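Please find the sequence and the predicted model below.
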Amino acid sequence: MIRAGIVGGTGYTGVELLRILALHPEVEVAVVTSRADAGVRVDAVYPSLRGHIDAVFTAPEVDTLAACDVVFFATPNGTAMLMAEQLLARGVKVIDLSADFRLQDAKEWSQWYGMEHACPDLIAEAVYGLPEINRERIKSARLIACPGCYPTSVQLGFLPLLEKGLIDCDHLIADVKSGVSGAGRKAELAALMSECGESFKAYSVSGHRHLPEIRQGLALATGKPVGLTFVPHLTPMIRGIHATLYARLESNTEDLQALYEQKYKDEIFVDVLPNGAHADTRSVRGSNRCQIAIHRPQGGQTVVILSVIDNLVKGASGQAVQNMNLMFGLAEDVGLSAVALYP
């Protein structure tokens, strides 16, 4: 059995990890940390886990976590980088769901996240945990930087076009909507139901923290920098990411539906919908799947890609477990076969 630890077990991604790992046949949840709830049973905070998780929250101490085979960091940015080096030195694999190791440039990371990076030497070792592009590297990694939810949906949507050089890379548009759980489990005015219910708004139009991560991933796919306008929106739903992606085609000869189907035909967690379909977030809620639909309005030069995920599963905790499975030589979908919730 794989002994797993979760640092930050009281947030949305932390409890989503607990929900998934509770039924994972190869995992024992050995340590769950929370400074605020240390000494409290996990199922007292989350009654949905009664009968599945018997752990008690503990303080996040390296000596305790070092007894694990793998430690997930479901923490705010700036936490994992303070402990990762010590855990790796003790032989523990680290999977970070925050942004601490996603960007390859420490100075750029500091500019976007407002603090100095505590262990920039580890950035080069960290493997970006998008299995659809880094599967082989993930298998041998010690340190995984899980992608953000917005970057996951945008990259999976654009990648086939970029890899084939079919679109103008200088003028990409990602118009992306997120449920309020993407803001995390905290008391914040903008996330209150009376503030966001029956409303819809864009935010961080001048620059969102996920922008450099998306640009970095897309540039690797095309071999050169990309021009991307990324506008996130907050929608009055709990879970879900809907990315509407726009690009201008430079060729009319490619069968785009066939291109996407061929690209993702062996990917168990990427589902290319039939021609003419419209992806919607309810069809992936609670699952680790990304669903993609391809459109060319009026048969013109503009291609519109619809890419949807559950931000807490494929956009966070499910993808983290997918990475863990690869790191420990398990089938990629172990513990991740849940069908989406409907309605």
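Structure's in. What do you need?

CA atoms for contacts and neighbours, from now on please.
Will do.

what are the ranges of the strands in the stretch 151-300 of the chain?
Secondary structure of the stretch 151-300 of the chain (DSSP state E, counting those that start in this stretch): strands located at 172-178, 201-202, 228-234, 241-248, 270-272, 290-295.

ok, and what's touching the last one?
Spelled out, it's strand 290-295. 153, 157, 256-257, 269-279, 284, 303-310, 314 (C-alpha atoms under 8 Å, 6 or more residues apart in numbering).

what's the answer for the second one, then?
With contacts defined as C-alpha under 8 Å, 6+ apart, strand 201-202 is touched by 231-235.

cool, the fifth one as well?
Counting by C-alpha under 8 Å, 6+ apart, the neighbours of strand 270-272 from elsewhere in the structure are 260-261, 264, 289-293.

Verify the contact between R3 and A30 for me.
Yes - counting by C-alpha atoms under 8 Å, R3 does reach A30; the two are 5.7 Å apart.

who touches both of these two?
Going by C-alpha under 8 Å, 6+ apart, residues that sit against R3 and also against A30 are C68.

For the two, indicate the residue with more neighbours.
Counted by other C-alpha atoms under 10 Å, R3 and A30 do not tie: A30 has more neighbours, with 20 against 16.

From the contact counts, what lies against the host helix or strand of that one?
Assigned by DSSP states H and E, A30 belongs to strand 27-33. On a contact count with 3 or more C-alpha pairs under 8 Å, 6 or more residues apart in numbering; DSSP states H and E, strand 27-33 meets strand 2-7, helix 12-21, strand 57-58.

Would you mark the buried spots in it?
28-33 (16 or more other C-alpha atoms under 10 Å).

Put this next to the previous one:
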Amino acid sequence: MYRAGIAGATGYTGIELVQLIHRHPQMEVGWITSQSSPGKRLSDVHAVPWDYPLITLEEALERADEVDVVFLCLPHAASIEPVRAVKATGVRVIDLSADFRLKDARAYERWYGVPHTAPDLLTEFVYGLCEINRAQIRNAQLIANPGCYPTSVNLALYPLAKAGWLSPLVIVDSKSGVSGAGRQTKLLYSFTEANENMTPYNIGHRHRHIAEMELILNGARANGQPYRFLFSPHLLPVNRGILSTIYVTVPEGVTEADIRQLYHETYAGEPFIHLLPPGQIATLRHTVHSNRCAISITPADPDRPDGTEYIIVATLDNLVKGASGQAIQNFNIAVGLDETLGLL
């Protein structure tokens, strides 16, 4: 039985991890932390039946050798020093923040607005996009869990990029449930502001998750110039879920049948990729409360069956496949377990 430590267990991704670990036949909770509620029990903070004591991060780091893996569900820029401390003990780390997703400290500072204080560790982390980097994840000790938006976009577009069929300009329109912002009290995320409303934010080439799209898709491209992303995220008045609508142009002569065959070959045997048949479009209900990513492929103009414009839609649950579920999937792969354990 593997024991897990969870730093930041009272946030949305943290409590999701606790719930997933309780479903996992070979994992159990070792300790959990909360900076806002130390000394309380988990059942005092969330409506759950588990009375785990909430300890401080400092105490947890002193007890790092009591667990087999530490999941860091901390704000951006808060994971760096805990990673150093846990790494020194030899315990596996899966970081759900953005602190180790990028390989370049300058890129991190550009997108996150603060200097990276452990650039020496960046290259030691594996980017944990399971379906793309499975070989690198096996036996990895340091894993950077991908962001929720990039997981949807990268899984949706990776086959086209790898084949050299993805147009240089990629237009992405994404919507996220309010839980994607974390458990915070900012006015924008209050019920009155979010309900019966939809709010775009950081539109264009501004959102920090573009860096992860560039990391995976520019790395996968078969030829040609780097991709340019126009990314428009929106706050959707639902609790959870991400829906990304992506507009692409493929080369002349590439048919819908060719694209579908490419996706089926790329994701053959993938337990969490749901490729929808012609005529179906991915929705939040295809994926919420699951570790699946649903992908639909639709020609833009039904009157031009030989056209080059397509609309790819990808959906997932931002708290599961976009965060805690993928973290469990990463752990399963890293230690050699069936990667679906605790997730089906």
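That came through fine. Quick caveat, the model's predicted, so the values are computed rather than measured.

mind checking which of the strands of the stretch 151-300 of structure 1 is nearest N134 of structure 1?
N134 of structure 1 lies closest to strand 270-272 among those, at 14.7 Å (C-alpha to C-alpha).

so that closest one matches what in structure 2?
Aligning strand 270-272 of structure 1 against structure 2 (TM-score structural alignment) gives residues 273-275.

And stretch 304-319 of structure 1, by the same measure?
By TM-score structural alignment, stretch 304-319 of structure 1 lines up with residues 311-326 in structure 2.

thinking again about what came up before, mean distance of whatever helix or strand comes next after the strand holding A30 of structure 1 to its aligned residues in structure 2, please.
Toward the C-terminus, strand 27-33 of structure 1 is succeeded by helix 42-45 as the next helix or strand (DSSP H and E). If you overlay the two and look at helix 42-45 of structure 1, the average distance to its match in structure 2 is 1.7 Å (mean C-alpha distance after the TM-score superposition for structure 1).

Do you have the helices of structure 1 handy? List them.
For structure 1, the helices defined by DSSP state H cover 12-21, 42-45, 62-65, 80-89, 106-113, 131-139, 149-163, 193-196, 211-222, 256-263, 318-327.

Point out the most buried one among these.
Mean neighbour count (mean count of other C-alpha atoms under 10 Å) peaks for helix 318-327 among the helices of structure 1, with a mean of 25.

So M213 of structure 2 is in contact with N154, correct?
Yes - proximity of M213 of structure 2 to N154 meets the contact threshold set by C-alpha under 8 Å, at 6.1 Å.

quick one: the closest residue to S307 of structure 1 other than its chain neighbours from G182 of structure 1, how far?
In this structure, S307 of structure 1 finds its nearest non-sequential neighbour in I292, 4.6 Å apart by C-alpha to C-alpha, 6 or more residues apart in numbering. Distance of I292 of structure 1 to G182 of structure 1, computed by C-alpha to C-alpha, to the nearest Å: 20 Å.

aligned partner of S140 of structure 1 in structure 2?
So S140 of structure 1 corresponds to N139, using TM-score structural alignment.

how many neighbours does that match have?
Neighbours of N139 of structure 2 (other C-alpha under 10 Å): 14.

these two touch, right, it and A334?
Yes - applying C-alpha under 8 Å, one finds N139 of structure 2 in contact with A334, separated by 4.5 Å.

quick one: contacts for I312 of structure 2?
Per C-alpha under 8 Å, 6+ apart, neighbours of I312 of structure 2: 156, 245-248, 295-298.

List the members of those residues that persist in structure 1.
Mapped onto structure 1 and checked by both residues aligned by TM-score structural alignment, their matches' C-alpha atoms under 8 Å, the contacts of I312 of structure 2 keep the contacts 156, 245-247, 295-298.

Which of these has the largest number of neighbours?
I295 (28 neighbours).

about what we covered before: and the contacts of I312 of structure 2, which two are furthest apart?
The widest separation within the contacts of I312 of structure 2 (C-alpha to C-alpha) is 14.2 Å, between V248 and I295.

Tell me who's in contact with the closest residue to L162 of structure 1 other than its chain neighbours.
Spatial nearest neighbour of L162 of structure 1, excluding adjacent residues (C-alpha to C-alpha, 6+ apart): T222 at 5.4 Å. Contacts for T222 of structure 1 (C-alpha under 8 Å, 6+ apart) come out as 162-163, 165.

how about a cut-off of 10 Å?
159-165, 169 (C-alpha atoms under 10 Å, 6 or more residues apart in numbering).
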